[in-house]
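Engineer: structure here, sequence nowhere to be found:
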């Protein structure tokens, strides 16, 4: 059963047609969802620079790191979540050891089970 719902969008640009205003709101919502994803997954707490270039660079670096970890997770068949993997990597960043060993020494087996007592 499809219901007709009337939506009201506020604007101060009365020269644009209503369909264009709804498309702009839809685009803005996609931007909001993108930044929500960034906050949830990339863990950027603060920007080190305030220029547009500095912010874009930091976001791109965070996305690249996220993707590299996702690729590593898939290729090594690591069962832990990306969040867990990032946590383990953040505490063992300066240790020189194979990745799988880092996960096992952190109390996790390759299958994802917790082996800590």
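Structural biologist: Nice, thanks for sending it over. These numbers come from a predicted model, not from an experiment.
Engineer: hey, let's count contacts and neighbours off CA atoms from now on
Structural biologist: Noted.
Engineer: give me the most central residue, the chain.
Structural biologist: Computing the C-alpha centroid of the chain and ranking residues by C-alpha atoms, centre = their mean puts residue 41 first, at 3.0 Å.
Engineer: list the residues that contact it.
Structural biologist: Neighbouring residues of residue 41 by C-alpha atoms under 8 Å, 6 or more residues apart in numbering: 66, 83.
Engineer: please redo it, this time with the cut-off set to 10 Å
Structural biologist: 35, 62, 63, 66, 82, 83 (C-alpha atoms under 10 Å, 6 or more residues apart in numbering).
Engineer: check residue 28 too.
Structural biologist: 22, 34.
Engineer: list the buried residues of the host helix or strand of it.
Structural biologist: Here residue 28, judged by DSSP states H and E, is contained in helix 18-41. By neighbour count with 16 or more other C-alpha atoms under 10 Å, helix 18-41 contains the buried residues residue 21.
Engineer: elements contacting the next helix-or-strand element following it?
Structural biologist: Next helix or strand after helix 18-41 toward the C-terminus (DSSP H and E): helix 52-75. Contact partners of helix 52-75 among helices and strands, from 3 or more C-alpha pairs under 10 Å, 6 or more residues apart in numbering; DSSP states H and E: helix 18-41, helix 82-91.
Engineer: let's bring in a second model and compare:
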């Protein structure tokens, strides 16, 4: 790109700025959406993986925003992942402190088939 002397310097600067924005976007995706590698190389595969991760991340961000949750989205993700099969509402789960969470983690798992 910089070897093309027919383009104006401002045009080349805009192209590099746009490219840098794309790099920043993919860095954000890898850091926040926990996508380490893309499973495919086609545009459809990459977009499907990004949309799937966004469908998980955005509700967590919205929950954090609406409930004024004081911890990070990553911590919220960890709690939801750990307590996914527990019979506790999300609001109650978010209002628990570390002691309550530790107590909930140590409970015996329920029996699936009681006779």
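Structural biologist: Everything's here; your move. Since the structure is predicted, the reported quantities are computational estimates derived from the model, not experimental observations.
Engineer: ok, back up a step: counterpart of the residue nearest to the centre of structure 1 over in structure 2?
Structural biologist: When structure 2 is aligned by TM-score structural alignment, the residue opposite residue 41 of structure 1 is residue 32.
Engineer: any idea how far residue 105 of structure 2 is from its match?
Structural biologist: Residue 32 of structure 2 is 25 Å from residue 105 of structure 2, where distance means C-alpha to C-alpha, to the nearest Å.
Engineer: and what of residue 90 of structure 2?
Structural biologist: For residue 90 of structure 2, the distance to residue 105 of structure 2 - C-alpha to C-alpha - is 15 Å.
Engineer: residue contacts, residue 38 of structure 2?
Structural biologist: 30, 45, 46, 47, 48, 49, 50.
Engineer: residues contacting the closest residue to the second one other than its chain neighbours?
Structural biologist: This means residue 45 of structure 2. Using C-alpha to C-alpha, 6 or more residues apart in numbering and skipping the chain neighbours, the partner closest in space to residue 45 of structure 2 is residue 39 (7.1 Å). For residue 39 of structure 2, the contact set (C-alpha under 10 Å, 6+ apart) comprises 45, 46, 48, 49.
Engineer: nearest to residue 96 of structure 2, of those?
Structural biologist: Of all the contacts of residue 39 of structure 2, residue 96 of structure 2 sits closest to residue 49, with 32.3 Å by C-alpha to C-alpha.
Engineer: quick one: that closest one and residue 30 touch, right?
Structural biologist: No - applying C-alpha atoms under 10 Å as the test, residue 49 of structure 2 and residue 30 come out as separate, 11.4 Å apart.
Engineer: touching both of the two, which residues are there?
Structural biologist: Common neighbours of residue 49 of structure 2 and residue 30 (C-alpha under 10 Å, 6+ apart) are 37, 38.
Engineer: picking up where we left off before, most neighbours among the contacts of residue 39 of structure 2, which one?
Structural biologist: Neighbour tally across those (other C-alpha atoms under 10 Å): the maximum, 17 neighbours, falls on residue 49.
Engineer: relative to residue 32 of structure 2, how far out is that one?
Structural biologist: Distance from residue 49 of structure 2 to residue 32 of structure 2, counting by C-alpha to C-alpha: 13 Å.
Engineer: cool, residue 11 of structure 2 as well?
Structural biologist: 32 Å.
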